[in-house]
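# Sequence and predicted model, in that order:
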Amino acid sequence: MTAKATVLIVDDTPVNIDVLVGILKDDYEVIAAINGQMALNIVRHTPPDIILLDVMMPGIDGYEVCRRLKEDLTTRHIPVIFVTAKITLEEELQGFAVGAVDYITKPVSAPLVQARVRTHLALHDQNRELEHRVRQRTAELQETRLKIIQRLGRAAEYKDNETGLHVIRMSHYSHILAQAAGLGEHEAEMLLNAAPMHDIGKIGIPDEILKKPGKLEAEEFRIMQQHCQIGAEIIGEDSSELLQLARVVALTHHEKWDGSGYPKGLAGEDIPRVGRMVAVADVFDALTSKRPYKRAWSLEEATDYLQRSAGSHFDPELVPLFVQQMERVQQVQARFADKQQGSD
């Protein structure tokens, strides 16, 4: 039996929610939010298949909710239909500009609501099926591309006295965390492919700083921090979805939840979610890997550090998801273990 599609209804008026729920509940799983922030939180934890979104709401209005969803690489695929009482041509164009696929006017017509939802879900399913077929037919090309990306990432790691397997392990950890956090198959796969380039900017950092065995001086650390921007410039601004994602990861994986990271000092949800995921994966692998200057931490030590740093360094919602996947993480560790891996 095929699972029902999930519809998220967002409206600050409970009566309007009740009307739409009554229209859709027999055919779909229906969830609701009474404001924009609640809607964003729901989408982050339980991504729906389609969203019916009121425009005029207190706080974050519908346009801003849609804009944020479409800016996020992990949610921009979800179709958004605006449901509104009044609409001018300018407002309608504004809605389409921020990413909506359609409009429904209030008071709503039950047959029209059902038809619009059914049509856009079908279009969305067709697009996903087409994407799936394209991915199948280009599997060999994608594998080659991934190997190239991994080798570029490994070039930076070798320069930093890291082992080349670091970028492979941390990319798989990022993939595991993305799946645990509810990202779709395509989005999680994209992060697997993009994560290896997170530190590509280290190629542009002088060896005397990158390989310095002791603590960096303030000016040296300032130069080291530039590897994020250098990485973004190496990747460039490109129409490729993969390179767009890789650029975001390179720029944001050193940002911290409390705003104390770099290069921009972003905090909380202002940090792109993919950057927050890679931060967890990158640090975990660094902690559990043996290096000339440190022993490999045990899983217990590393997970304890992640948990203690949740809410300061790391997204407090992502850390427990990662820890819950430790069996899969250990499988990656075993598969891509460094030859010299081990504790002192």
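Perfect, I can see it now. Residues are numbered from 1 along each chain as shown.

# hey, let's count contacts and neighbours off CA atoms from now on
Will do.

# how about the nearest residue to the residue nearest the centre of the chain, chain neighbours excluded?
Closest to where the C-alpha atoms of the chain average out (CA atoms, centre = their mean) is Val274, at 3.2 Å. Spatial nearest neighbour of Val274, excluding adjacent residues (CA to CA, 6 or more residues apart in numbering): Val249 at 6.4 Å.

# Run through the residues that contact the one you found.
Residues counted as contacts of Val249 (CA atoms under 8 Å, 6 or more residues apart in numbering) are 194-195, 197-198, 274-275, 278.

# Please, where are all the helices along the stretch 201-344 of the chain?
Taking DSSP state H, counting those that start in this stretch to define them, one finds helices in the stretch 201-344 of the chain at 207-210, 218-225, 227-235, 241-252, 273-288, 299-309, 318-324, 326-335.

# Kindly indicate which of the contacts of Val249 lies nearest Leu40.
Among those, Val274 lies closest to Leu40 (CA to CA), at 15.8 Å.

# what residues are up against the closest one?
Each residue near Val274 by CA under 8 Å, 6+ apart is listed here: 191, 248-249.

# 10 Å instead?
72-74, 174, 177-178, 187-188, 191, 194-195, 245-246, 248-249, 252-253 (CA atoms under 10 Å, 6 or more residues apart in numbering).

# Any figure for the gap between it and Ala250?
Distance, Val274 to Ala250, by CA to CA, to the nearest Å: 10 Å.

# hey, what's in contact with both of those two?
The contact lists of Val274 and Ala250 share 194-195, where a contact means CA under 10 Å, 6+ apart.

# so where do the strands sit in the protein?
6-10, 29-33, 50-54, 80-84, 102-105 (DSSP state E).

# And the ones you listed: which comes nearest Asp207?
It is, among the strands of the chain and with distance given as CA to CA, strand 80-84, at 48.9 Å.

# Surely Ser260 is in contact with His313?
Yes: using CA atoms under 10 Å, Ser260 is in contact with His313, at 7.9 Å.

# Now do the buried residues in stretch 110-124.
For stretch 110-124, a neighbour-count test (16 or more other CA atoms under 10 Å) marks 113, 117, 120-121, 124 as buried.

# this is the comparison structure:
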Amino acid sequence: MIKNETEKETILIVDDTPDNLAVLGEMLMPHYQVRVANSGPKALTVAGTEPLPDLILLDVMMPEMDGYEVIKYLKDNPRTSDIPVIFITALDTCEDEAKGFDLGARDYISKPVRAPILLARVKGQLEIKAARDILRNQNNWLELEIQRRIRQYQKVQDISMRALASLAEARDDETGNHILRTQNYLKVLAEELAKHFKYADVLTKQTIEIYTKAAPLHDIGKVGIPDHVLYKPSKLTPEEWEIMKTHAQIGADAIRRAVGNEEDKDAVDFLYVAMDIAGFHHEKWDGSGYPKGLASNHIPLAARLMALTDVFDALISDRVYKSAYPMDVTIKIINEGRGTHFDPDIVDAFNRRVDDFENIAARYKEQQVPKDRK
């Protein structure tokens, strides 16, 4: 803590000889707040008591616990480790000084102590400590500011992605809260799958966060589908269905162009995941999906997770071409797709978290049932 101009720094004097405590105290009290301890154990107690001392003058030769042992405890305690220590001792060999400095002492003053030397050394160490405290506070402020800016950037990033996703949603008015539901389904599913030994190293907390952040862009490609196909109220013809299927590739290509030749891939890693999700969430485990006909583990994991969540939400939701399926029927259909449409491990994870899926569906339930198109 940085002292203001009117506060005096606190000095703790540690010495087992009362006369030494008195002499040092008389030298220092006109300039500083002085506290004393006549043994190593008492010194440790006082040093850890608020207000913490700004500096400790520590005698080396003491019974029970000498100064070397005291400083070891001080440096091992996070509360006292940064308090500067000056050894006061009659020992004046190079070996004694080297040992003290190795243990963390900042200075060494030999007895008998002379006031000018003591005051100069104490003042010098306190100035160094004050400068170090200022630097530490500045670093702490900078770290907090960086974290605040990162959170702000991430929030803008999330909002921007929601805005992009809403472009697709605006063109496909059936979706409503579809984006929020599928995003939460995917997060739950990924967290459950991460418990599986095969995915523990892949689905880290950071990766799951990236998957969740990228999920809203899964249908961004629908902005490229013509109105007469996207808004057709009846069943699509084979030709129209082929056009509808192109939304996956359109979405992936759009994100790829947005990424461009970005060298710092870590800065846009969620967009690479979004590219996989948009491009491959209609692929099927058995290779019968689109647009590439990828199968099993050749389908990116994020897209395999999105595949199940997207189908689940479509099944439980009203559409212009169908009514919502009951939950038990939806669960049955998902399980029938195990090993054909969906990754078996992901279906197993889904079965363990069905209750969470139901809760998410209820939380983000559509406020209005879409009207049938004429």
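Arrived safely, thanks for sending. Keep in mind the model is a prediction, meaning the values are calculated, not measured.

# circling back: I'd like to know which of the contacts of Val249 of structure 1 is nearest to Val15 of structure 1.
Of all the contacts of Val249 of structure 1, Val15 of structure 1 sits closest to Val274, with 36.5 Å by CA to CA.

# I'd like to know how far the aligned partner of that closest one in structure 2 sits from Gly251 of structure 2.
Here Val274 of structure 1 is matched to Ala302 in structure 2, going by TM-score structural alignment. Applying CA to CA, the value for Ala302 of structure 2 to Gly251 of structure 2 is 15 Å.

# again with Leu144 of structure 2
Remark: distance between Leu144 of structure 2 and Gly251 of structure 2 (CA to CA) = 37 Å.

# Who has more neighbours out of these two?
Neighbours were tallied for Leu144 of structure 2 and for Gly251 using other CA atoms under 10 Å; the higher tally belongs to Gly251 (26 against 12).

# Just list the residues touching the more buried one, thanks.
Taking CA under 10 Å, 6+ apart, we find Gly251 of structure 2 in contact with 168, 217-224, 274-280.

# Which one of the residues you listed is nearest to Ile159 of structure 2?
Nearest to Ile159 of structure 2 among these, counting by CA to CA, is Leu217 at 12.0 Å.

# Leaving aside the residues adjacent along the chain, what's closest to the aligned partner of Asn184 of structure 2 in structure 1?
Aligned counterpart of Asn184 of structure 2 in structure 1: His172 (TM-score structural alignment). The shortest distance from His172 of structure 1 to any non-neighbouring residue, by CA to CA, 6+ apart, is to Leu192 (6.0 Å).

# Give the equivalent position in structure 2 for that neighbour.
So, by TM-score structural alignment, Leu192 of structure 1 is matched to Thr212.

# shouldn't its match be in contact with Leu186?
Yes: counting by CA under 10 Å, Leu186 is a contact partner of Thr212 of structure 2 at 6.5 Å.

# More neighbours: which of these two?
Between Thr212 of structure 2 and Leu186, counting by other CA under 10 Å, Leu186 is the more crowded of the two (26 against 23).

# From Ala120 of structure 2, how far out is the more buried one?
Leu186 of structure 2 sits at a distance of 65 Å from Ala120 of structure 2 (criterion: CA to CA).

# now the helices: where do they sit in the stretch 1-150 of structure 1?
Counting by DSSP H, counting those that start in this stretch, the stretch 1-150 of structure 1 has helices at residues 14-24, 36-45, 62-71, 89-97, 110-137, 139-159.

# Tell me the helices and strands packed up against the longest one.
With contacts defined as 3 or more CA pairs under 10 Å, 6 or more residues apart in numbering; DSSP states H and E, the packing partners of helix 110-137 of structure 1 are strand 6-10, helix 14-24, strand 50-54, strand 80-84, strand 102-105, helix 139-159, helix 185-194.

# Buried residues, the longest one. List them.
Of the residues in helix 139-159 of structure 1, those scored as buried under the neighbour-count criterion (16+ other CA under 10 Å) are 146, 149-157, 159.

# Check how far that helix sits from its aligned residues in structure 2, on average.
Comparing helix 139-159 of structure 1 with its match in structure 2 after superposition yields a mean distance of 2.0 Å (mean CA distance after the TM-score superposition for structure 1).

# didn't the match of Asn184 of structure 2 look like it was pressed against Asn193?
Yes: counting by CA under 10 Å, His172 of structure 1 sits close enough to Asn193 to count as a contact (9.0 Å).

# How many residues are close by the residue mapped onto Gly337 of structure 2 from structure 1?
Under the alignment (TM-score structural alignment), Gly337 of structure 2 pairs with Ser309 of structure 1. Using other CA under 10 Å, Ser309 of structure 1 is surrounded by 16 other residues.

# what do we get in structure 1 for Met27 of structure 2?
So Met27 of structure 2 corresponds to nothing, using TM-score structural alignment.

# Who are the packing partners of the one helix or strand Met27 of structure 2 maps to?
Here Met27 of structure 2, judged by DSSP states H and E, is contained in helix 18-28. Judged by 3+ CA pairs under 10 Å, 6+ apart, the packing partners of helix 18-28 of structure 2 are strand 10-14, strand 33-37, helix 115-171.
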